[in-house]
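Student: Prediction below, plus the sequence it came from.
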Amino acid sequence: MDRALGLLSSAIEQSEILMAVAPIRYISFGGTLAVKVFQNRENTEDVDILLDPNLEALSIYYDEIQHAISTVTTKGGYENDWFNDACRLFTAREKRPKLFLKSVQQNIAVYRSSSLVVYAASFEYALERKLRRMDSNSLLRDRSIDLSDTVALIHALRDTHPLSRDYVQELDLNECGTPVENKVVSLVAKEYLEKYQQQGIVEMIWDEEGQCHTYTNLQDKVVSVPRNPHEPLYNEIIGDIGAYICTLR
């Protein structure tokens, strides 16, 4: 992966058009996070990405970037989809700017050079994507891969306390209104417990008297959670998303 991204970085450097707005920024999902961030896998078949919406909206930059990718595909002898944005199909256009900004704010780069930066996608959305893919029960993919990736994401998002089951089930960037299936969340919670010997996802209830959420730990003790477990773990982006789309850095 590093070699391929290095070649892409070099190809970008050969373009005056792209270097005028460099570094070119992407966010990446799936196998990239598993290999480069969580290291629960040794390799991935492709790099799933979304381009900076600023550049995607302008054909002069988008077309030039696609040309650079094509050059690397030929030079490296890679499959045509080694670096692909198929995940656009699962991410509503109007939601991409917010997702991109949250990912940049998270500030975990899986690759960085003067001409190219690839950020890990927001862990929250990466988790939702994995859960919904498991939910679809595709027969074309080994479910154990997605399960391992999902457990790694839960571990990254978990802080002092486990995640609320409601919070996990209600992750819904595209606002489609369909919760993640209960059986999928149960499977992930069970796998997490087996791997880490601690709770990763739990049922939380509201304690009116204490004005906090509570859950029962493995020692059968009730634990209070000071923060709202249903709020996103990362701060919401403040600002005019529309202005962001129209204004280049």
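Tutor: Alright, I've got the coordinates.
Student: Please count neighbours and contacts with C-alpha atoms only from this point.
Tutor: OK.
Student: residue ranges of the strands in this structure, please?
Tutor: Assigned by DSSP state E, the chain shows strands spanning 24-28, 47-51, 83-84, 109-112, 116-120, 163-164, 201-202, 205-207, 212-216, 222-225.
Student: Turn those into a markdown table, columns for mean neighbour count and distance to residue 18.
Tutor: Shown next, in a markdown table, are the strands of the chain (neighbours: other Cα atoms under 10 Å; distance: least, Cα to Cα, whole Å):
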| stretch | mean neighbour count | distance to residue 18 |
| --- | --- | --- |
| strand 24-28 | 23 | 7 |
| strand 47-51 | 23 | 13 |
| strand 83-84 | 20 | 17 |
| strand 109-112 | 18 | 16 |
| strand 116-120 | 23 | 10 |
| strand 163-164 | 22 | 41 |
| strand 201-202 | 22 | 44 |
| strand 205-207 | 14 | 51 |
| strand 212-216 | 19 | 49 |
| strand 222-225 | 16 | 48 |
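Student: Got another one to weigh against that:
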Amino acid sequence: MDRKHSVAAYLPSTAGKITRKRIDNMIQKLAKGSITVADNTANGAVRWEFPQKPEHLREGVDYEFLRRVNGLPISWKVTEPITVSFLGRRDQETEIALAKAVAMLNDASRLKLRIINEDAKAAQADIELYYVDCLQGSYSNNQLGQTVTRSDSEGVITSATIKLLSSIRGDNSLLTRIIAHELGHGLGLGHPSVAEGEIMAAYSELAKQPHDLGPGDKYALRYLGILASHRAQRSEVKRGEFM
């Protein structure tokens, strides 16, 4: 039997007690593509639908997730916009590149990344970026940026910090791709092994890539966007609103 890549589940509120365990089990099955339920949007239903994956895309080859917890990729839990801030010294070119990268990722994932002014009297941003003169680590000689993505024990991303080499300024197109690449890590994406035409390609290949997201990038980002919504729904169930 062919496995369908687009799957949907509906849990009517009249179908019994919707517990967090039921939500978790449903997410696991949906993520594996092992169940499909007829399209029925009855009142009180909870609808989950993952994007249709093109047949030619392969996880680990054309796209990759940063890591998994309990079998699922780590992701944000979307209850409000994910705030992004560029700290320290920056110029107009950087601000333009950041705006382009955020718009690109928002469009693909349907997450709500929002750039905030570091000077505003607000809480620390969810994702923070800043320039450094050098990067440290075993792969630093081949890197133009580094991202640390933090997640909790349930696989929910809590924050990310991005360092960018200050020497990359001067090429707005490349800067946009690098920022988008690092923000991709901050959203839960890793490096695929081939990734021809993908923003999430390793840095040795990034300069050769198109200026836009590739099909693997777009699929994985949309998947993470939907998973982020599922995690928020699970949080609502935990509070007893659907009991």
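Tutor: Good, I have the coordinates. All figures in this text were calculated on a predicted structure; none of them were measured in a lab.
Student: For the two chains, what TM-score is obtained?
Tutor: The TM-score (TM-score structural alignment, normalised by the length of structure 2) is 0.26; 114 aligned residues with a Cα RMSD of 6.3 Å.
Student: circling back: the strands of structure 1 into JSON lines, with extra columns for distance to residue 186 of structure 1?
Tutor: JSON lines is the format used below for these (distance: least, Cα to Cα, whole Å):
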{"stretch": "strand 24-28", "distance to residue 186 of structure 1": "27"}
{"stretch": "strand 47-51", "distance to residue 186 of structure 1": "27"}
{"stretch": "strand 83-84", "distance to residue 186 of structure 1": "31"}
{"stretch": "strand 109-112", "distance to residue 186 of structure 1": "30"}
{"stretch": "strand 116-120", "distance to residue 186 of structure 1": "26"}
{"stretch": "strand 163-164", "distance to residue 186 of structure 1": "12"}
{"stretch": "strand 201-202", "distance to residue 186 of structure 1": "8"}
{"stretch": "strand 205-207", "distance to residue 186 of structure 1": "17"}
{"stretch": "strand 212-216", "distance to residue 186 of structure 1": "16"}
{"stretch": "strand 222-225", "distance to residue 186 of structure 1": "20"}
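Student: between the ones you listed, which gets nearest to residue 72 of structure 1?
Tutor: Checking those against residue 72 of structure 1 by Cα to Cα gives strand 83-84 as the closest, at 9.8 Å.
Student: The closest one packs against which elements?
Tutor: Strand 83-84 of structure 1 sits against strand 47-51, with contacts defined as 3 or more Cα pairs under 8 Å, 6 or more residues apart in numbering; DSSP states H and E.
Student: Report the angle between the strand it packs on and strand 24-28.
Tutor: Counting by axes from the mean of the first three to the mean of the last three Cα atoms, to 10 degrees, strand 47-51 of structure 1 lies at 130 degrees to strand 24-28.
Student: And strand 47-51 of structure 1, what does it pack against?
Tutor: strand 24-28, helix 31-33, strand 83-84.
Student: which one of those lies closest to residue 4 of structure 1?
Tutor: strand 83-84 (9.1 Å).
Student: C-terminal to the longest strand seen in structure 2, what's the next element?
Tutor: Ranked by number of residues, the top strand in structure 2 under DSSP E is strand 157-165. Counting by DSSP states H and E, the next helix or strand C-terminal to strand 157-165 of structure 2 is helix 172-187.
Student: Can you name every helix or strand that the helix or strand containing residue 227 of structure 2 contacts?
Tutor: Counting by DSSP H and E, the element that carries residue 227 of structure 2 is helix 215-238. With contacts taken as 3+ Cα pairs under 8 Å, 6+ apart, helix 215-238 of structure 2 sits against helix 20-31, strand 47-49, helix 92-109.
Student: Same list, these, but as CSV with mean neighbour count and distance to residue 186 of structure 2 please.
Tutor: What follows is these, written out as CSV (neighbours: other Cα under 10 Å; distance: least, Cα to Cα, whole Å):
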stretch, mean neighbour count, distance to residue 186 of structure 2
helix 20-31, 17, 21
strand 47-49, 17, 23
helix 92-109, 18, 11
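Student: Between the ones you listed, which one is closest to residue 238 of structure 2.
Tutor: With respect to residue 238 of structure 2, and counting by Cα to Cα, the nearest of those is helix 20-31 at 5.9 Å.
Student: Let me know the angle separating the closest one from helix 215-238.
Tutor: 170 degrees.
Student: In JSON lines: the helices and strands packed on helix 215-238 of structure 2, plus distance to residue 221 of structure 2.
Tutor: As requested, those are exported to JSON lines (distance: least, Cα to Cα, whole Å):
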{"stretch": "helix 20-31", "distance to residue 221 of structure 2": "14"}
{"stretch": "strand 47-49", "distance to residue 221 of structure 2": "14"}
{"stretch": "helix 92-109", "distance to residue 221 of structure 2": "5"}
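Student: hang on, the earlier thing: nearest to residue 101 of structure 1, out of the strands of structure 1?
Tutor: Closest among these, using Cα to Cα: strand 24-28, at 9.6 Å.
Student: Can you spell out which helices and strands pack onto the closest one?
Tutor: strand 47-51, helix 96-106, strand 116-120.
Student: Okay, angle between the last one and helix 96-106 too, please.
Tutor: Just to be clear, that refers to strand 116-120 of structure 1. Using the same axes, to 10 degrees: strand 116-120 of structure 1 against helix 96-106 is 90 degrees.
Student: In terms of secondary structure, what does strand 116-120 of structure 1 contact?
Tutor: Counting contacts by 3+ Cα pairs under 8 Å, 6+ apart, strand 116-120 of structure 1 is packed against helix 2-13, strand 24-28, helix 96-106, strand 109-112.
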